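[1] have a look at this fold, sequence not included:
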């Protein structure tokens, strides 16, 4: 079954050899990475000046928020900050699991560097770009997210078509109908192949993680600016002793175990 073997080959994580060194491509993990990028894009949009001004106004004036959550504006700000910190930490942990397949030694040390960023605000590799550059990176991630979503849908369609083709070959289908359906499957295979070329699927770990790591650093920096977080050297205590001021002074242990 040519169609069946072609589809199964899609799910193998491809490898590319450049300059004599192995450079792994993301492959099927593209869907997981696209999900992480989606979280980063959402956070960045929520932290825009317009959005921040709006939810600060809502905290101050919205009667529903005061009745359902709290009348303490600092406490509501604390809840928002904690939720964002938990999200960015989840994304950072997921990326840290992928960096082992990168070639770039700087990327391999992502987890350590991110911890230093949380502790001291240090950015040794200059991963935090200016806001305008980050906006361009966000648009790039949005394109990848969109293409990857389409790729996933079309791969599902292709799988259904190939299963139908197998059933037709095992039945007494008219040769003309079988040939016509085979052409349809081949066209869909070509479409999926083109989508793979446009998506994260064929991007290397180095390229993908570099884009994601820089975005994580930038989003965390924006969270820090919006909520006034101060980096403290980790004292080994993962507990947050003062919940009212947690978003202003957050230890790395509390952050990584949020």
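    Noted; the coordinates are in hand. In this text the structure is predicted, and so the values were computed from the model without any measurement. Residues are numbered from 1 along each chain as shown.
[2] every contact and neighbour count from this point should use C-alpha atoms.
    Will do.
[3] so what touches stretch 132-148?
    For stretch 132-148, the external contacting residues (CA atoms under 8 Å, 6 or more residues apart in numbering) are 30-31, 34-35, 37-38, 41, 195, 198-200, 211, 215, 218.
[4] okay, one more to line up with it:
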């Protein structure tokens, strides 16, 4: 087992057991997955993606046959998906805040979004 730097021992405790390291690795994986989802959500909010959604996706014949031809309904559904993704991201931030820095109130208020 590799020696931990002093700042890691101070921040995450001095025990250094295998269980503690496993928990840290799992948390790092969860944070990386959440960051990837947030970057994808951020990129989907660009003007280019909005234009692509309005011109290509919503006007496609397959979309009209499967769902609806009502543009306002389809945009409402797309916005609902974005809001659901944002809600999921806020839930992840709340869980990470609770697990990492529960003493700080600013880390645990994302559940109010």
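    Right, received. Where do you want to start? From a predicted model like this one, the values you see are computed outputs, not experimental measurements.
[5] give the aligned equivalent of residue 74 of structure 2 in structure 1.
    Under the alignment (TM-score structural alignment), residue 74 of structure 2 pairs with residue 76 in structure 1.
[6] how many neighbours does its match have?
    Neighbour count of residue 76 of structure 1, defined by other CA atoms under 10 Å: 18.
[7] average offset of the helix or strand where it lies relative to structure 2?
    Here residue 76 of structure 1, judged by DSSP states H and E, is contained in helix 73-98. Here the mean offset of helix 73-98 of structure 1 against structure 2 after fitting is 1.3 Å, by mean CA distance after the TM-score superposition for structure 1.
[8] for that helix, buried residues please.
    Buried positions in helix 73-98 of structure 1, judged by neighbour count with 16 or more other CA atoms under 10 Å: 75-79, 81-82, 84-85, 87-92, 95-96, 98.
[9] and the furthest pair within the contacts of stretch 132-148 of structure 1?
    Pairwise distances across the contacts of stretch 132-148 of structure 1 peak at 28.7 Å for 195 and 218 (criterion: CA to CA).
[10] which residue range of structure 2 does stretch 141-148 of structure 1 align onto?
    The alignment of stretch 141-148 of structure 1 onto structure 2 (TM-score structural alignment) finds no residues at all.
[11] run the chain-centre distance for that stretch.
    Here the centre of stretch 141-148 of structure 1 is set off from its chain's centre by 10 Å, with CA atoms, centre = their mean, to the nearest Å.
[12] likewise for stretch 84-97 of structure 2?
    6 Å.
[13] ok, back up a step: just the contacts of stretch 132-148 of structure 1: which are in helices?
    30, 31, 34, 35, 37, 38, 41, 195, 198, 211, 215, 218 (DSSP state H).
[14] cool, thanks, talk later.
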